[in-house]
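[1] For reference, the sequence and a predicted model appear below.
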Amino acid sequence: MNKKIFITGSTGFIGQKLIHALANQGHSVTALVRSKAKAETLVHPNIETVEGDLFHTDALERGMENCDEVYHLAAFASVWAKDDTFKKVNIDGTTNILDAAKKQGVSKVVVTSTAGVIGPAIDGPVNENTPRQVDFFTDYESTKHESEEQMRQRAANGQHIVIVNPTRVYGPGPLNVSNSVTKLVKQYIDGKWKFMPGDGLSTGNYVYVEDVIRGHILAMEHGRSGERYLLGGEDATYHELFDMIAEIGGKKYKLYKMPLGVMLTFGKVQLFLAENFGKQPMITPGWVRKYLYKWSVSSDKAQKELGYQITPLMSGIQQTVDWLRTDNR
């Protein structure tokens, strides 16, 4: 059955692919865009746009009129902000989306969060119910956590809301802050990446973007209201990741270990410049501290309840490198 769907964040890395997947399935999709110029990637007979942002309630309600489903992907995921942008976008903006959806009688809402809210793997791979054992490293994590808490309360009061938590997403798509892993892959195969973070043993979980797209759609179809689902891929240390990229790329480059102490000092200097002169930092101390931990993730819940499937990391990196060498040249 073809549905009417509203989506935010449709011009982002994940959003672009999700909205086209839904449109190609025959659904009528309305995308919230800040301007017509932002909608250049959304040309499709089944896609319409409505201009506005998360704080234009009239645009939200107009876009959701007669909609069956809402996907909320828009978020503020930068390294740093000089004001309360993280709270405004990630908490207040989400509240506006959920209020509009409730007012317009939308049946189901899927909201994109992040695996970072659960925290690092202290006692083995984390899952959806693993209690967080360390403080939040970034404002992005903490505001996403607070937003999730509010969503669970809404779900308990009857609104159908499902949360999805992707890990480190990579694959073909815009080389922006949301696709930093693919940017790293490109820099390495071009011989421009020179550093190994820390001792190279920090574990991350890497998920292919197409898996995340399918995971969103499966969460809408089968997800239980009030629940969250980790959309992960394979765990790998930095050593393993770079070795894999080198094997697929055909050339191994020497990497220089960047001690965490040096990275932390650099992060502190960057933060000082940001707070005192408004210069956007490359990294902050909070982001550096994440390298002290392993970030292993289990996606068993999504696999069992949603039918979620994982693309092997080697296969995903191969497809990414192939794309970088053809479509992105």
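    Structure received.
[2] from here on, contacts and neighbour counts on C-alpha atoms
    OK.
[3] quick one, strands of the stretch 1-150 of the chain?
    4-8, 28-33, 47-51, 69-72, 108-112 (DSSP state E, counting those that start in this stretch).
[4] Columns mean neighbour count on top of these, output as TSV?
    Formatted as TSV, those follow (neighbours: other Cα atoms under 10 Å):
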stretch	mean neighbour count
strand 4-8	25
strand 28-33	24
strand 47-51	18
strand 69-72	24
strand 108-112	24
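[5] could these go into TSV alongside distance to residue 271?
    Output for the strands of the stretch 1-150 of the chain, formatted as TSV (distance: least, Cα to Cα, whole Å):
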stretch	distance to residue 271
strand 4-8	30
strand 28-33	31
strand 47-51	34
strand 69-72	30
strand 108-112	28
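[6] closest one to residue 161 among those?
    Between residue 161 and those, the shortest separation by Cα to Cα is 4.8 Å, and it involves strand 108-112.
[7] this is the other structure I want to compare:
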Amino acid sequence: MRIFVTGATGFIGSAIVRELLAAGHQVIGLARSDAAAASLITAGAEVHRGALDDLESLRSGAATSDGVIHTAYFTTSSDMVRSAEVDLRAIETFGAVLAGSGRPLVVTSGIGLLLPGCLGTEEDAPSPNSAAAPRVASEEAALALASRGVRVSVVRLPPSVHGEGDHGFIPALIAIAREKCVSAYPGEGLNRWSAVHRFDAARLFRLALETAPAGSRLHGVAEEGVSVRDIAGVIGRHLNVPVASLPVSDASEHFGWLSYVWHFFSMDLPASSTLTQQHLGWHPVQPGLLEDLDQNHYFTNER
């Protein structure tokens, strides 16, 4: 198939591009810069110039494809509502192009949309009180496209999608621990993060594209819950700094403008992928989060 991929040069998207090409698909990657275009050409993909907020570029990219994988997201901590609105408009645009065609659309969502404190499953609907509440509308809009003749599926990713080249929460925690000379965790540190390696996640996106029924909610989760105290412990050991509990009242001072990292680090976000594995035959094989951290590539360069 000829697949249009947004976020095709990103941490997860680039792994998806590699996975699709290895499986024999053609890939058209959305690129908003010359550097992104060059990266796609090097990977063996075609280039489609545009941007996530350029809806005409999204329409034309989807119109010439056999399916769409949407991973791009405007990640800005300063205006989460605006980021979610751009995402929603993109999904609606893809839906309008693909309606009635039966072609696949795979949309990225997050475990953070679920109510924290209990093991989230694929059957759980997003919570309006979740940490990522502005994105709830995107998931709902995507799944509604199943009734319009789109073979849509949603892949919920955990707080940590890890692997070499990660620039998400874990590198931010490492940078703060390096700067403050202490690897801190919230309270007793017993809250959990679900996790997945980006190569396992990429394989799930391909399987969703190829076989997921319309309206599927899928969980890209390899580990149901890794305690944040254990994460902080590995960081502290590699940096040779103390590992310590931090009261919530001290979080703003310790994390400064990265306090939103602490907000997610203090949440209990375990999740299961049992149904996803049963229905799609997806079985994670890459290293887990703590094992990946121990391979040292997270610590070889200051970030």
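    Cool, got the structure. These numbers were taken from a predicted model, which means no experiment stands behind them.
[8] Overlay them and tell me the TM-score.
    TM-score for the superposed chains, counting by TM-score structural alignment, normalised by the length of the second structure: 0.84, backed by 298 aligned residues with a Cα RMSD of 3.1 Å.
[9] picking that back up, nearest to residue 240 of the first structure among the strands of the stretch 1-150 of the first structure would be which one?
    Nearest of the strands of the stretch 1-150 of the first structure to residue 240 of the first structure, taken as Cα to Cα: strand 108-112 at 28.0 Å.
[10] Just list what the closest one packs against, helices and strands only.
    strand 69-72, strand 161-166, helix 209-222 (3 or more Cα pairs under 8 Å, 6 or more residues apart in numbering; DSSP states H and E).
[11] Next up, the contacts around the residue most central in space within the second structure.
    Centroid-nearest residue in the second structure: residue 157, 4.6 Å away (criterion: Cα atoms, centre = their mean). For residue 157 of the second structure, the contact set (Cα atoms under 8 Å, 6 or more residues apart in numbering) comprises 108, 109, 110, 111, 195, 196, 201, 219, 220, 221.
[12] I figured the last one hits residue 194, correct?
    Yes - Residue 221 of the second structure is in contact with residue 194 according to Cα atoms under 8 Å; the separation is 6.4 Å.
[13] And the two? Which one has more around it.
    Higher neighbour count among residue 221 of the second structure and residue 194: residue 221, with 31 against 27, using other Cα atoms under 10 Å.
[14] What's that one aligned with over in the first structure?
    Residue correspondence to the first structure (TM-score structural alignment): residue 221 of the second structure is matched to residue 232.
[15] All the helices of the stretch 101-250 of the second structure, in order from the start?
    In the stretch 101-250 of the second structure, the helices defined using DSSP state H, counting those that start in this stretch lie at 136-144, 169-180, 198-211, 228-239.
[16] The aligned partner of residue 156 of the second structure in the first structure - nearest residue in space that isn't next to it in sequence?
    Using TM-score structural alignment, the equivalent of residue 156 of the second structure in the first structure is residue 165. Excluding the flanking residues, the one nearest residue 165 of the first structure by Cα to Cα, 6 or more residues apart in numbering is residue 114, at 4.2 Å.
[17] Counterpart of that neighbour over in the second structure?
    With TM-score structural alignment as the criterion, residue 114 of the first structure lines up with residue 110 in the second structure.
[18] Thought residue 155 was touching its match, still the case?
    Yes - proximity of residue 110 of the second structure to residue 155 meets the contact threshold set by Cα under 8 Å, at 7.5 Å.
[19] Which one of these two is surrounded by more residues?
    The residue with more neighbours, out of residue 110 of the second structure and residue 155, is residue 155; 25 against 19, by other Cα under 10 Å.
[20] residues touching the more buried one, list them.
    Here residue 155 of the second structure is in contact with 106, 107, 108, 109, 110, 205, 217, 218, 219, 220 (Cα under 8 Å, 6+ apart).
[21] Let's see that with 6 Å instead.
    Applying Cα atoms under 6 Å, 6 or more residues apart in numbering, we find residue 155 of the second structure in contact with 108, 109, 218, 219.
[22] now, of the helices of the stretch 101-250 of the second structure, which is deepest in the fold?
    Burial among the helices of the stretch 101-250 of the second structure, expressed as mean neighbours by mean count of other Cα atoms under 10 Å, is greatest for helix 198-211, which shows a mean of 22.
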